[in-house]
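Undergrad: model the following, please.
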Amino acid sequence: MNRRLVLAAALSLAASAASANPFVQTIMFDPDTREPLVARPHASAAARAPAIPREIVAYTGGHAPGTVVVNTTERRLYLVLADGRAIRYGIGVGRPGFEWAGSPTITRKQEWPDWRPPVQMLQRRPDLPRFMAGGPDNPLGARALYLGSSLYRIHGSNEPHTIGQAVSSGCIRMLNEDVVDLYDRVRVGTRVVVLR
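TA: Down below sits the predicted model:
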């Protein structure tokens, strides 16, 4: 059989499997090179995945290397590096009425944090649980960076489709893989600049 037809059939089979269950990844291999073949994701799965890649970009914001800069208008977070560069991440930000600006420091770091909704949130949403143990279903996601003495955090999310949107109660949301990357690069005492 023609090699091109074999590859097309393999990709079609992988795409069919993805459309049947977008949460299951099917890996097919090229019969000649044994390299993995990549099928296009099912449209609904692609629609759920945010298109905000983590990347190194030029940065001229004037902040010292090591500073975390949150630009809520852009819905991007920058970790300033040396030599006029920064790592840029996509974020979710506070919805209208929950925007804020300031310059706190990171006062605590937590892996797979537990979640206790603050009193103000429970007053707005009495249906929320009073406590949720850390884990994949927890709204704080894989990591949390606590900001000053406020209730705000930079944290992961169990709702990756909200990255790039203004939906939170003021916290800065990130994809779990992005917040893990940031968590490993910053320390307690790091300055965070939140811009509106």
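
Undergrad: contacts and neighbour counts: CA atoms only from here.
TA: Fine.

Undergrad: kindly tell me how buried the closest residue to A58 other than its chain neighbours is, as a neighbour count.
TA: Closest residue to A58 apart from its sequence neighbours, by C-alpha to C-alpha, 6 or more residues apart in numbering: R85 at 4.4 Å. If you count neighbours by other C-alpha atoms under 10 Å, R85 ends up with 17.

Undergrad: same check on N176?
TA: Around N176 there are 21 residues (other C-alpha under 10 Å).

Undergrad: and this one, so I can compare the two:
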Amino acid sequence: MKTSLLLSALAATLLSAPLAGRCAEIVLEQSAVQTLVMEGLFKDNGRLYLQKGVCFAYLDSPQVALQNGRVIIRAHLSSRLGVPSGRECVGVSLASGATMSAVPAAQGQVVRLTDIRVDEVEDPNTRNLLNLGLTPAVPGTVEFDVKKAVEDMLKGSGSRLQAEVQMLKIDAVQVKENRLSISFDFKLAGR
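TA: Prediction:
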């Protein structure tokens, strides 16, 4: 009798405990974020086109770093800007190294890049090109679907149980110690 009473009291205490302790975390190393950037942005033969055609502009050879709460992308810009004339572009060629950065942020069950800015450009003439072409292109193209990642991890666990993520809420996204950390709470149903 005392044992069942004690177990009931312990269960009631655990059920009334704050929910803050139920948080999970996915930590992405710099190499994983590099892969996400390559797959999301530089997916056209390793290039991110800001403009296509005879007059063109693209970024390539990206290198990703994680620091100061931001995802830093250093890339090389190649362009031929001007007026199309038949099969040629009458204008100027520009080439420059550039550094962009963005803040990873939760949007629903997905982490996307926000607050995109051009931090450094070796050739000042290319800054306007990057500001006009890059900022609108990035937010929706680099994303990490946390719910899908959790479901994929569960499928790959080798368990005979079928698990379904019924609810997922991202609590925090932050860059710290050269890693991207995503803290979240979720509810699983197993069959």
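
Undergrad: so what number do they get for TM-score?
TA: With the length set by TM-score structural alignment, normalised by the length of structure 2, the two chains reach a TM-score of 0.22; 76 aligned residues with a C-alpha RMSD of 5.9 Å.

Undergrad: now the spatially most central residue of structure 2: how far from A11 of structure 2?
TA: Nearest to the mean C-alpha position of structure 2, by C-alpha atoms, centre = their mean, lies E143 at 4.2 Å. Distance, E143 of structure 2 to A11 of structure 2, using C-alpha to C-alpha, to the nearest Å: 40 Å.

Undergrad: what sits against the residue nearest to the centre of structure 2?
TA: 36, 40, 110-113 (C-alpha atoms under 8 Å, 6 or more residues apart in numbering).

Undergrad: measure it to S96 of structure 2 for me?
TA: 26 Å.

Undergrad: do P104 of structure 2 as well
TA: Distance from P104 of structure 2 to S96 of structure 2, by C-alpha to C-alpha: 26 Å.

Undergrad: kindly report the same for L15 of structure 2.
TA: 59 Å.

Undergrad: for whichever strand in structure 2 runs longest, packing partners?
TA: Scanning structure 2 for the strand with the most residues, using DSSP state E, yields strand 88-107. Counting contacts by 3 or more C-alpha pairs under 8 Å, 6 or more residues apart in numbering; DSSP states H and E, strand 88-107 of structure 2 is packed against strand 70-85, strand 110-121, strand 163-176.

Undergrad: quick one: closest of these to F56 of structure 2.
TA: Nearest of those to F56 of structure 2, taken as C-alpha to C-alpha: strand 70-85 at 5.3 Å.

Undergrad: next one: that closest one to chain centre, how far?
TA: Remark: strand 70-85 of structure 2 is offset 21 Å from the chain centroid, using C-alpha atoms, centre = their mean, to the nearest Å.

Undergrad: one more: stretch 166-176 of structure 2?
TA: That offset, for stretch 166-176 of structure 2, works out to 12 Å (C-alpha atoms, centre = their mean).

Undergrad: still on that earlier bit, now mean neighbour count and distance to T135 of structure 2 too, for the helices and strands packed on strand 88-107 of structure 2, in TSV please.
TA: Below are those laid out as TSV (neighbours: other C-alpha atoms under 10 Å; distance: least, C-alpha to C-alpha, whole Å):
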stretch	mean neighbour count	distance to T135 of structure 2
strand 70-85	19	13
strand 110-121	18	6
strand 163-176	16	20
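
Undergrad: among the ones you listed, which is nearest P62 of structure 2?
TA: Short answer: strand 70-85, nearest of these by C-alpha to C-alpha, at 4.3 Å.

Undergrad: against which helices or strands is the closest one packed?
TA: strand 56-67, strand 88-107.

Undergrad: of all those, which gets the most neighbours per residue?
TA: strand 56-67 (a mean of 20; mean count of other C-alpha atoms under 10 Å).

Undergrad: run through who's touching that one.
TA: With C-alpha under 8 Å, 6+ apart as the criterion, strand 56-67 of structure 2 contacts 30, 33-34, 37-38, 42, 46-51, 71-81, 175-180.

Undergrad: mind doing that once more with 6 Å?
TA: Outside strand 56-67 of structure 2, the residues that touch it by C-alpha atoms under 6 Å, 6 or more residues apart in numbering are 34, 47-51, 72-80, 178.

Undergrad: and of those residues, the nearest to P136 of structure 2?
TA: L50 (9.8 Å).

Undergrad: assumed that closest one was part of a strand.
TA: Yes. Counting by DSSP: H, G, I helix; E, B strand; the rest coil, L50 of structure 2 is found in a strand.

Undergrad: residues touching it, list them.
TA: Applying C-alpha under 6 Å, 6+ apart, the residues contacting L50 of structure 2 are 57-58, 133.

Undergrad: in terms of secondary structure, what does the host helix or strand of K109 of structure 1 contact?
TA: Using DSSP states H and E, K109 of structure 1 sits within strand 106-111. Other elements packing on strand 106-111 of structure 1 under the criterion 3 or more C-alpha pairs under 6 Å, 6 or more residues apart in numbering; DSSP states H and E are strand 143-147.

Undergrad: cool, thanks, talk later.
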